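1. sharing a sequence plus its predicted fold:
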Amino acid sequence: MIGAILDIFWIPIGGFLSFLIFISVINKSIGVRKAYVSLLLRIFEYGRVSIETASKENHFSSHNPKTDDKQGVQLVDDTESKEGTNGATLITRDAVLLPQAQEPAPEKPVSSTKDEINFDFEKCLDYVKSGVEAIIEDDVTSRFEAEELKSWNMLTRTNRHYEFISWKITAIWVFGFFIRYVILMPLRVLVCFVGVVWLTVCTAAVGYLKDGPYKRRLVNMVLGMCFGVLSSAISAVITYHNEDNRPSSGICVANHTSPIDVLVLMCDSTYSLIGQRHGGFLGVLQRALARASPHIWFERSEAKDRHLVAERLKQHVSDPNNPPILIFPEGTCINNTSVMQFKKGSFEVGGVIYPVAIKYDPRFGDAFWNSAKYSMMQYLYMMMTSWAIVCDVWYLPPMYRQEGESAIVFANRVKSVIAKQGGLIDLVWDGQLKRMKPKKEWREIQQVEFANRLKSDST
């Protein structure tokens, strides 16, 4: 009896998974995810209107008719400012006090000759002001926190208890909680498991084939199919723009928000990857991908050898048969509001650079991975209990290093193009500041700037 019930239970699931794999093979979409996202947008809009209405009604009951309307609107504005994007800046800083893009400072940045300088404490006030501003509004650490929303998205990750402002909103929230945790999450976990197993089996089988055009075409088809299945595990809705600029060789660089960035791009094209070897879930995926196509994986000690990394990168790019190599020059995940300093290594190799801008819609789920706070499994749990992962990808025209242009200037030029297209804030700061102290060169730049200012004022 129990066996018969289980058979009946697994028949529709097996049929669903078979259908999912089939549409991934033929690279088609039946429009279910887009219809689902459109429905969510209507629900979010209803929730926003309900919250504003409830806020105004609460202030009307305060018996102050002259200021009720203003107070009601002010409450909504405060909510939006506090829950607004982390990219919004409240303080305009003096650009002179920010580190400028340039080559590392020499070992002796200040001349050894002794110049007479009339020191005045007033000349330090700009630096004191800049330090206070940095304490009030930190441009760096705020980029490694979850992006805040302008309006509630019916998820439980808020302490404002919007779900209890009315019985209708409460009913929608409870129903959404049931859908996400009881129906979607178990189904997504099952699809993810099937996708990983399918990826491992397919790449192992393709890995036995002899290198050649046939294998490359088969690898492209297999990886597109496997990552299409994996994208279903997070209900990914991806819109690709300017597909004529899709990279076919060379180096592809993109801003970095999440490990999902790889999945988002691999659903549309095949890339080689470069990075440190990992254990656990990521290690399984790395070993599976390495069987089918050329990738560059380093041990942690090897990854610190810049010359070794550059040499292997040049070898990969020099082979026209290799797929384009995907690099995230920031070296760490940023919270979908900004683009931080690009490492210059990938821009020293030479050849063509294909910029790609990735922007996630935070209304449906926060794609940012705060690796200091969540493990990979915790992050996947958050992804699978979100409404969906919705993002836009822009393929930008290829860029070349100009004659006499340094790698740092070239990297910043590419970074600014990506930031502008994705609607992201272009920051000069190194994302590694969340793990280490500022480099000595950054301090020396500020020391030289301050010394030059004192000299100019004393003359």
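-> Received the coordinates, thanks.

2. when you work out contacts or count neighbours from here on, use the C-alpha atoms and nothing else.
-> Fine.

3. would you mark the buried spots in stretch 139-149?
-> 139-140, 143-149 (16 or more other C-alpha atoms under 10 Å).

4. actually, stretch 318-325.
-> 322-325.

5. in strands only, show me the residues you listed.
-> With strands defined by DSSP state E, the entries of those inside them are residue 325.

6. let me have the buried residues of stretch 318-325 in a markdown table, extended by distance to residue 284.
-> Shown next, in a markdown table, are the buried residues of stretch 318-325 (distance: C-alpha to C-alpha, whole Å):
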| residue | distance to residue 284 |
| --- | --- |
| 322 | 22 |
| 323 | 21 |
| 324 | 22 |
| 325 | 20 |
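
7. between the buried residues of stretch 318-325, which sits nearest residue 300?
-> Of all the buried residues of stretch 318-325, residue 325 has the smallest distance to residue 300: 19.6 Å, by C-alpha to C-alpha.

8. the closest one reaches residue 270, doesn't it?
-> No - judged on C-alpha atoms under 8 Å, residue 325 makes no contact with residue 270 at a distance of 9.1 Å.

9. go through the buried residues of stretch 318-325 and name the one nearest residue 95.
-> Nearest to residue 95 among the buried residues of stretch 318-325, counting by C-alpha to C-alpha, is residue 325 at 35.0 Å.

10. so who does the nearest residue to that closest one once chain neighbours are set aside touch?
-> In space, and not counting its chain neighbours, residue 325 is closest to residue 272: 4.4 Å by C-alpha to C-alpha, 6 or more residues apart in numbering. By C-alpha atoms under 8 Å, 6 or more residues apart in numbering, residue 272 lies in contact with 293-296, 322-326.

11. try it against this one:
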Amino acid sequence: MSKLNTSSPELDLDHPNIEDYLPSGSIQEPIGKLRLRDLLDISPTLTEAAGAIVDDSFTRCFKSNPPEPWNWNIYLFPLWCLGVVFRYGILFPLRVIVLTIGWIIFLLCYFPVHFLLKGHDKLRKKLEIVLEETVKSSLFSLQRGLVEVLCSFFVASWTGVVKYHGPRPSMRPKQVFVANHTSMIDFIVLEQMTAFAVIMQKHPGWVGLLQSTILESLGCIWFNRSEAKDREIVARKLREHVNGPDNNPLLIFPEGTCVNNNYTVMFKKGSFELGCTVCPIAIKYNKIFVDAFWNSRKQSFTTHLLQLMTSWAVVCDVWYLEPQNLKPGETPIEFAERVRDIISVRAGVKKVPWDGYMKYSRPSPKHREGKQQSFADWVLRRLEER
């Protein structure tokens, strides 16, 4: 069967073999009869449509791949049962204790200062007059350090094995860090090394409570995907943050949604039109013990954390890559694609030409019209050949 003829090499990376999904009888027809293979070879558009029906590359970006069972015989099954007892009966309680100790230490050190200063403007002003600049800077550093310590306890509660490559990020104005996105734990993995301010979807429940109390002190920016006005407000806050010399480094996940760490979807251009240096970060999880992908449509973040805490370990590599700047004549969209190329190659993931927001909505009319125009051009070419 011929490959899909398309101008985008990204589609070829994941083009499914239709014959793998068909019974042998539908392919091996007697000579002289119309075979399904011939029908699909008539048009690249029909081939692409058939491939999308059986296994489209967009859906595969957001599918978790369960591990293959290995306890299939009488010798392995007792070992598997022993592992389950050890993980749930010993490891999990120990990890809960570790995480509880971390929360107690954090709350005892963080909230007395945070709520005292947040609720008393007059007291804050008096302290700013009495305290020297170095003392105030130390207090802010302590606050950032406590958040890093809490994230370290979270990583320890998964028996996280994280290897960092490259120089540690530093606080500088006019820079923004961008990374591929697999789960909300990406933020925790990165935060235990550097106190980033992050732009993130506003979440309900206990995660939202943490966002409005602890993470807000880092200068984090929240948005609501359903509010169109939020885009302008967020864009203004981003520019103000990157221009502040004393602000925490800004971290953005430009894909806008969690992808299963096998692919990267299109980067939003907002991070690349701020007129500042972009520092790429590549994150790659090893699925040998657990799949770190968070499918937010199928499980809550609490369930996701429990899955991590009852696994053997979370194994991860993080690469801090060379900073990039907008080249002369380069558009923000081209800049975003160039940075996505760098991250994809380093993390060993495939690029696909999809907008991650399609996960939350129907395809745009522009996308449908593009496919319709492509099919119409092909039909015209075939008619002219005749």
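-> Done, it's in. The shown structure was predicted, so the numbers you read here are calculated from the model rather than taken from an experiment.

12. most widely separated two among the buried residues of stretch 318-325 of structure 1?
-> For these, and using C-alpha to C-alpha, no pair is farther apart than 322 and 325, which are 8.2 Å apart.

13. between those two, which contacts overlap?
-> By C-alpha under 8 Å, 6+ apart, residue 322 of structure 1 and residue 325 have these common neighbours: 249, 272, 316.

14. quick one: map the second one onto structure 2.
-> Which is residue 272 of structure 1. Counting by TM-score structural alignment, residue 272 of structure 1 lines up with residue 197 in structure 2.

15. for the last one, same thing?
-> Taking TM-score structural alignment, the alignment pairs residue 316 of structure 1 with residue 241 from structure 2.

16. in contact with that match, which residues?
-> Residue 241 of structure 2 makes contact with 247, 250, according to C-alpha under 8 Å, 6+ apart.

17. that one and residue 55 of structure 2, how far apart?
-> Distance of residue 241 of structure 2 to residue 55 of structure 2, given as C-alpha to C-alpha, to the nearest Å: 42 Å.

18. is the match of residue 316 of structure 1 in a helix, a strand, or coil?
-> For residue 241 of structure 2, the assignment made with DSSP: H, G, I helix; E, B strand; the rest coil gives helix.

19. which one of the contacts of residue 272 of structure 1 is nearest to residue 42 of structure 1?
-> Ranked by distance to residue 42 of structure 1 (C-alpha to C-alpha), the contacts of residue 272 of structure 1 are led by residue 326 at 36.2 Å.

20. what does that closest one correspond to in structure 2?
-> In structure 2, residue 326 of structure 1 lands on residue 251 (TM-score structural alignment).

21. so its match sits right up against residue 199, yeah?
-> Yes - counting by C-alpha under 8 Å, residue 199 is a contact partner of residue 251 of structure 2 at 6.7 Å.

22. the two - which one has more neighbours?
-> residue 251 (25 against 20; other C-alpha atoms under 10 Å).

23. tell me how far the corresponding residue of structure 1 for residue 324 of structure 2 lies from residue 358 of structure 1.
-> Using TM-score structural alignment as the criterion, the counterpart of residue 324 of structure 2 in structure 1 is residue 399. Distance from residue 399 of structure 1 to residue 358 of structure 1, counting by C-alpha to C-alpha: 17 Å.

24. show me which of these two is the more surrounded one.
-> Comparing residue 399 of structure 1 with residue 358 by other C-alpha under 10 Å, the one with more neighbours is residue 358, at 25 against 15.

25. in a strand, that one, correct?
-> Yes - in this structure, residue 358 of structure 1 lies within a strand as judged by three-state DSSP.

26. that one matches what in structure 2?
-> In structure 2, residue 358 of structure 1 lands on residue 283 (TM-score structural alignment).

27. how close does that match get to residue 342 of structure 2?
-> Distance from residue 283 of structure 2 to residue 342 of structure 2, counting by C-alpha to C-alpha: 12 Å.

28. ok, back up a step: residues in contact with the match of residue 324 of structure 2?
-> For residue 399 of structure 1, the contacting residues are 352-355, 414, by C-alpha under 8 Å, 6+ apart.

29. dump those residues into CSV; add distance to residue 408 of structure 1 and secondary structure as well.
-> Formatted as CSV, the contacts of residue 399 of structure 1 follow (distance: C-alpha to C-alpha, whole Å; DSSP: H, G, I helix; E, B strand; the rest coil):
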residue, distance to residue 408 of structure 1, secondary structure
352, 16, strand
353, 14, strand
354, 16, strand
355, 15, strand
414, 10, helix
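
30. would you mind giving those residues as JSON lines with distance to residue 438 of structure 1 and neighbour count added?
-> Formatted as JSON lines, the contacts of residue 399 of structure 1 follow (distance: C-alpha to C-alpha, whole Å; neighbours: other C-alpha atoms under 10 Å):
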{"residue": "352", "distance to residue 438 of structure 1": "31", "neighbour count": "17"}
{"residue": "353", "distance to residue 438 of structure 1": "28", "neighbour count": "25"}
{"residue": "354", "distance to residue 438 of structure 1": "30", "neighbour count": "24"}
{"residue": "355", "distance to residue 438 of structure 1": "27", "neighbour count": "25"}
{"residue": "414", "distance to residue 438 of structure 1": "23", "neighbour count": "24"}
